[in-house]
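S.K.: predicted model follows, preceded by the sequence.
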Amino acid sequence: MRLRLVGGRVGVGALRALLDVAQRWGDGRVHLTGRANVQLRGLPRDPRAAREQPVVHADVASEILATGLVPSRTHELVRNVMVSPQTGSFGGRADLRPVADRLDRALCADPRLAALPGRFLLVLDDGRGDLVDRSCDLGLVALDDRDGQLRVGDAWGPVVPLARAHENLVDHAREFLRVRGQGPDAPWHVAELPLPLARTEPPDPRVPEPCPPLGFGPVAGGRHVAVPGAALDHEVLREAVGTGTPASSVVVTPWRGLLVPDGATDARGAVGVGA
C-alpha cells in the first residue's frame, strides 16, 4: 500500500503510527519511494475480496486511516505532488508549501479529478533547480517570490502568479482528462497525448539550471538523513529526529532520505521560514 505525502511532508507522530502498523501487519518497515511517498509491504489482503483485487484487510485499512495520512480515500491515488524538499526551510525563490497545500485541496475537491491516472505526477520547483529537470505531467517552477512558469508535459506553459498557480494546474489536469478519452488505450501521461495539451511558451530566462540532488549529511536548514535500503524502522527514525527536543515533522525526499529541519515549527507542524 502506497501513501502519498504532498511535498514529502509528514509529522513524526504519524510516521511512528505508520511504523506501528507495519510492525503489526507488514514487514516492519516503512519504505520510501522516488516520488517522496511511503509504502507498506507484506500486508494481509481482505479474504472477502476477489482474488484479482488487491484489497488490504479491513482492520489494517482502519489503522492506516487512523494515522491521518489519507485525507481523501477517493483521491488518494492522484495526490502525486512533489515539491523541492527544502522549500520554506532554506533557500529557493519562494515558499511553495502554501501552493502545494492549495493544489492538494483543489485536486481533492473536484470529483472528476479522481479519474486521473495513478502515475500522473505534478512537480513544483521553488526556483533552486533541484526538481526542474524531473519529468512530470504538470509542474511549476518559481521565477521569483510572486510568479512561476508552468510545465506541461515536456513543454513550458505560461507564466502565472504563484497565488493562482494551483488553479492553473488543476485546469490543465481537467483538460487532460477531457482530451485523453477513456478505455485501456487512453494515455496515462501528458507527453503521450497526440496533440499538445496547451499552447507552449519558451522557457523564461529566469528558469534555473538543474542543480545536483541534495547530498546526505548536514545541509542548509537541517540534516538530510540517508535511510539504509530506503526502508525506515523505529530505530532509524529515532536516530534521525534526535532526542531532547526532536523535530515534530520531517520531509521524505525524492532521493529516498529524510530531511530533518532545524528550527521551530509552525502551527501545521512544518518548519517555519527562516529556520
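M.R.: Nice, thanks for sending it over.

S.K.: contacts, neighbours, all on C-alpha from now
M.R.: Will do.

S.K.: quick check, L124 in contact with L131.
M.R.: Yes - shown here, L124 and L131 form a contact pair, counting by C-alpha atoms under 8 Å, at 7.2 Å.

S.K.: those two: who's more crowded?
M.R.: L124 (29 against 26; other C-alpha atoms under 10 Å).

S.K.: residues touching the more buried one, list them.
M.R.: Residues in contact with L124 (C-alpha atoms under 8 Å, 6 or more residues apart in numbering) are V81, M82, V83, S84, L96, A100, L131, G139, L140, V141.

S.K.: tell me which two of those sit farthest apart.
M.R.: Greatest spatial distance among these (C-alpha to C-alpha): A100 and L131, at 14.4 Å.

S.K.: okay, and the common contacts of L124 and L131?
M.R.: V83, S84.

S.K.: how about the helices in the stretch 51-200 of the chain?
M.R.: Secondary structure of the stretch 51-200 of the chain, counting by DSSP state H, counting those that start in this stretch: helices at 58-66, 97-109, 165-180.

S.K.: mind giving me the packing neighbours of the first one?
M.R.: Judged by 3 or more C-alpha pairs under 8 Å, 6 or more residues apart in numbering; DSSP states H and E, the packing partners of helix 58-66 are helix 12-25.

S.K.: for the helix it packs on, list every residue counted as buried.
M.R.: V12, A14, L15, R16, A17, L18, L19, D20, V21, A22, Q23, W25 (16 or more other C-alpha atoms under 10 Å).

S.K.: surely the fourth one is in contact with E235?
M.R.: Spelled out, that is R16. No - applying C-alpha under 8 Å, one finds R16 not in contact with E235, separated by 10.5 Å.

S.K.: about what we covered before: relative to D46, which of the contacts of L124 is nearest.
M.R.: Distances from D46 to the contacts of L124, taken by C-alpha to C-alpha, are shortest for V81, at 29.0 Å.

S.K.: which residues does the closest one contact?
M.R.: V81 neighbours (C-alpha under 8 Å, 6+ apart): L5, V6, G7, A100, D104, L121, L122, V123, L124.

S.K.: make it 7 Å
M.R.: V6, G7, L121, L122, V123 (C-alpha atoms under 7 Å, 6 or more residues apart in numbering).

S.K.: tell me, how many residues neighbour the last one?
M.R.: So that's V123. 26.

S.K.: spit out the contact partners of it.
M.R.: V81, M82, V83, C136, L138, G139, L140.

S.K.: quick check: of those, which has the highest neighbour count?
M.R.: Busiest of the contacts of V123 [other C-alpha under 10 Å] is L140, holding 33 neighbours.

S.K.: quick one: that one and L150 touch, right?
M.R.: Yes - L140 lies in contact with L150 (C-alpha atoms under 7 Å); the separation is 4.5 Å.

S.K.: take a look at this one as well, against the first:
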Amino acid sequence: MLAAMPQPPSAASRDEPVIRERGDACPGALRLHAADDGFLARVRLPGGLLTVPQASALALAADRFGDGHLELTSRGNVQLRGLADGCGAALAELLDAAGLLPAPSHERVRNIVATPMSGLEGPGRPDALAWASEFDRLLCESPWAAALSGRFLFAFDDGRGDVAALAPDVTVLGRSAGRALVRLGRAADAVELAGQDAPRAALLAARYFLDAAAEAGTQAWRVSELPAEHTLNEREFTRRLATAGIAAATARAVGRPYAAPPRPGVAPGQDPATLCVLPPLGRLGSAQWRVLVQVAEEGSGSLRVTPWRTVILPAAGIHGAARIEDAGLVLAPDSPWETVTACTGRPGCAKSLADVRADARAVADRARGPLPVHWSGCERRCGHPRGTAWVDLVATGTGYRIAAPGRPVRHDARPPELAAALADARTDPDVVKK
C-alpha cells in the first residue's frame, strides 16, 4: 500500500484561507532573527551557487560575528548563528563586498533552488542553474518582486524531478528539444514553452501570484494559501504570457518525475570527479567549511549547496576526498547521517523542548533504516523533509512522539528505548517512497 507521509499540521484548508494581519518575519541577511543563542542571519544562495571568494567570506563572517559555524538549510541557503548584537551593518558590508547582496531590497525573496548536478552529467538535459541565475537577475531587477514573502519558493529542475519534489510555488521543469514546463503550485496541469523563455515566465508567475493575493486580501505567502476562488489557473497564466510575448500552451495532467537527491561520495563517470559532501546534521565549523573551499579552489572554483544539506564540489577530483573525511565530513553513501536531519533545538531555540541534535547523535549508529528521519524540538517541525516519506520525531518534554508512515503513532519514546523504536519505525516494509 501507499503509506501516508507525516505532515506538519495544515495551516488551513481551502475553505478556511490563511488570513494574516502582519507581514512575513522570515529572517534574512539584513533582517536578523533574535534566537536564544544570539542573532541569526540567513544568506540566500540562488541555485545554491557560491564562488570560492563568496564561500570564504561566509567563513570569515561566521568567525568574526557568529559562533564559528555555518548551517545549511532545506532550501540550499546558509545560516550564521550566535551573531552579536549590533553586528548587522558590518555583516552586510562584508556580504555585499562578496557579491552576496546584489539587491538588498530583494535579499529575502531570492528563494531559488535548482538541480545541483545540472550540467555535470553530460548533454541531454537543460542547464537548470543557468535558468536559475538568469531568473535571479530578473527578480532583482523587478521592484514589485520585493513584495513576495521570504517563504515563496522557485524551483528550476532539469527534468529529472529532484527539486521539483520540494513543493515549490513555481516550478520550471526541463523537457526535451529545448522546451520547458512551468507549474503553478501543486496544479495538475502546467504550461509548456520554449526553454529560453522559462526564467521570464517564472517571473510572470510570481507577478500573477501577487495580483491574486492582493485581490484575495488574505496576505497569502504561498500559492497553496490562496483561497479557492483566487486559485491560479493555466488559462489566465497563458494569457499573461501571451501579453508579454511568450508563446505557451497548456499541458494537461503533467506527470511528476522524481529523482532522489545526490548521495554522498564520488559521482560516477566524471573526470575529474565531482564530490558530494555531507556535513552531519547540515552543520559545519568554519575550519571544516574552509577545507571545502580549498578543495573547490583546486577544482572548478565553485561550490553548490543543495536543499538536502549537502555540498557539491564540481571537478574536485578524488585528491581532496581524504582531506574532507579527515575534517569530519561524510563522503560515504552508507553513512548513518545520510537521511537524518534536525531542527536547531536547544539551546539555540527557545521553543524547543529538547537538544534534538545531541539526541540524534546519541542514537544515529543504532537507529538506521531506509526512511529519512527528522528530529523536531517542537510542533513547528522546522526544516522537515519534502518530497518523500519520512519518520517524524517531535519532542514532548518527556520524550519523543514518533510518527511513521503506515504505523500507529508512538507517544513519549524515551532515551533507553528510543534507538530501537526509531530503527523499527524507519524500516516499515509497506512504505513506498513518494
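M.R.: Sure thing, it's come through. Nothing here was measured: the structure is a model prediction, and the numbers come from that model.

S.K.: rewinding a little: need the contacts of V123 of structure 1 in CSV with distance to T200 of structure 1, can you?
M.R.: Listed next are these as CSV, based on distance: C-alpha to C-alpha, whole Å:
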residue, distance to T200 of structure 1
V81, 22
M82, 22
V83, 23
C136, 15
L138, 13
G139, 13
L140, 14
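
S.K.: in strands, which of those fall?
M.R.: Among the contacts of V123 of structure 1, DSSP state E puts V81, M82, V83, L138, G139, L140 in strands.

S.K.: format those residues as a markdown table; extra columns: distance to G68 of structure 1.
M.R.: Converted to a markdown table, these look like this (distance: C-alpha to C-alpha, whole Å):
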| residue | distance to G68 of structure 1 |
| --- | --- |
| V81 | 18 |
| M82 | 19 |
| V83 | 20 |
| L138 | 27 |
| G139 | 26 |
| L140 | 27 |
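
S.K.: now render the helices of the stretch 51-200 of structure 1 as CSV, adding distance to G88 of structure 1 and mean neighbour count.
M.R.: Output for the helices of the stretch 51-200 of structure 1, formatted as CSV (distance: least, C-alpha to C-alpha, whole Å; neighbours: other C-alpha atoms under 10 Å):
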stretch, distance to G88 of structure 1, mean neighbour count
helix 58-66, 28, 15
helix 97-109, 7, 18
helix 165-180, 17, 18
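
S.K.: let's have these in JSON lines, adding distance to P208 of structure 1.
M.R.: Formatted as JSON lines, those follow (distance: least, C-alpha to C-alpha, whole Å):
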{"stretch": "helix 58-66", "distance to P208 of structure 1": "39"}
{"stretch": "helix 97-109", "distance to P208 of structure 1": "19"}
{"stretch": "helix 165-180", "distance to P208 of structure 1": "18"}
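
S.K.: can you tell which of these is closest to P261 of structure 1?
M.R.: helix 97-109 (14.3 Å).

S.K.: structure 2: matching residues for the closest one?
M.R.: The alignment of helix 97-109 of structure 1 onto structure 2 (TM-score structural alignment) spans residues 129-141.

S.K.: ok, how many other residues are close to the nearest residue to H57 of structure 1 once chain neighbours are set aside?
M.R.: Leaving aside its chain neighbours, H57 of structure 1 sits nearest to D46 (3.9 Å; criterion: C-alpha to C-alpha, 6 or more residues apart in numbering). Applying other C-alpha under 10 Å, we find 17 residues neighbouring D46 of structure 1.

S.K.: thought V60 was touching D46 of structure 1, still the case?
M.R.: No - between D46 of structure 1 and V60 there is no contact under C-alpha under 7 Å: 9.3 Å.

S.K.: in this structure D147 of structure 1 contacts A163, no?
M.R.: No - D147 of structure 1 lies out of contact with A163 (C-alpha under 7 Å); the separation is 8.2 Å.

S.K.: which of those two has more residues huddled nearby?
M.R.: Shown here are D147 of structure 1 and A163; by other C-alpha under 10 Å, D147 has more neighbours (19 against 15).

S.K.: aligned partner of that one in structure 2?
M.R.: Checking TM-score structural alignment: D147 of structure 1 goes with R179.

S.K.: need the residue closest to the centroid of structure 2.
M.R.: When C-alpha atoms, centre = their mean is applied to structure 2, the residue found nearest the centroid is R75 (1.7 Å).

S.K.: count the neighbours of the closest residue in space to that residue that isn't next to it in sequence for me.
M.R.: Spatial nearest neighbour of R75 of structure 2, excluding adjacent residues (C-alpha to C-alpha, 6+ apart): P307 at 4.4 Å. Applying other C-alpha under 10 Å, we find 25 residues neighbouring P307 of structure 2.

S.K.: ok, the residue opposite P307 of structure 2 in structure 1 once aligned - contacts?
M.R.: For P307 of structure 2, the aligned residue in structure 1 is P254 (criterion: TM-score structural alignment). Going by C-alpha under 7 Å, 6+ apart, P254 of structure 1 touches G34, R35, A36.

S.K.: what's the last one aligned with over in structure 2?
M.R.: Yep, that's A36 of structure 1 we're talking about. A36 of structure 1 maps onto G76 in structure 2, by TM-score structural alignment.

S.K.: helix, strand or coil for the closest residue to its match other than its chain neighbours?
M.R.: Leaving out its chain neighbours, the residue that sits closest to G76 of structure 2 by C-alpha to C-alpha, 6+ apart is P307, at 4.1 Å. Of the three states, P307 of structure 2 takes coil under DSSP: H, G, I helix; E, B strand; the rest coil.

S.K.: and P307 of structure 2, how close does it get to L129 of structure 2?
M.R.: 14 Å (C-alpha to C-alpha, to the nearest Å).

S.K.: again with V394 of structure 2
M.R.: 35 Å.

S.K.: likewise L101 of structure 2?
M.R.: 19 Å.
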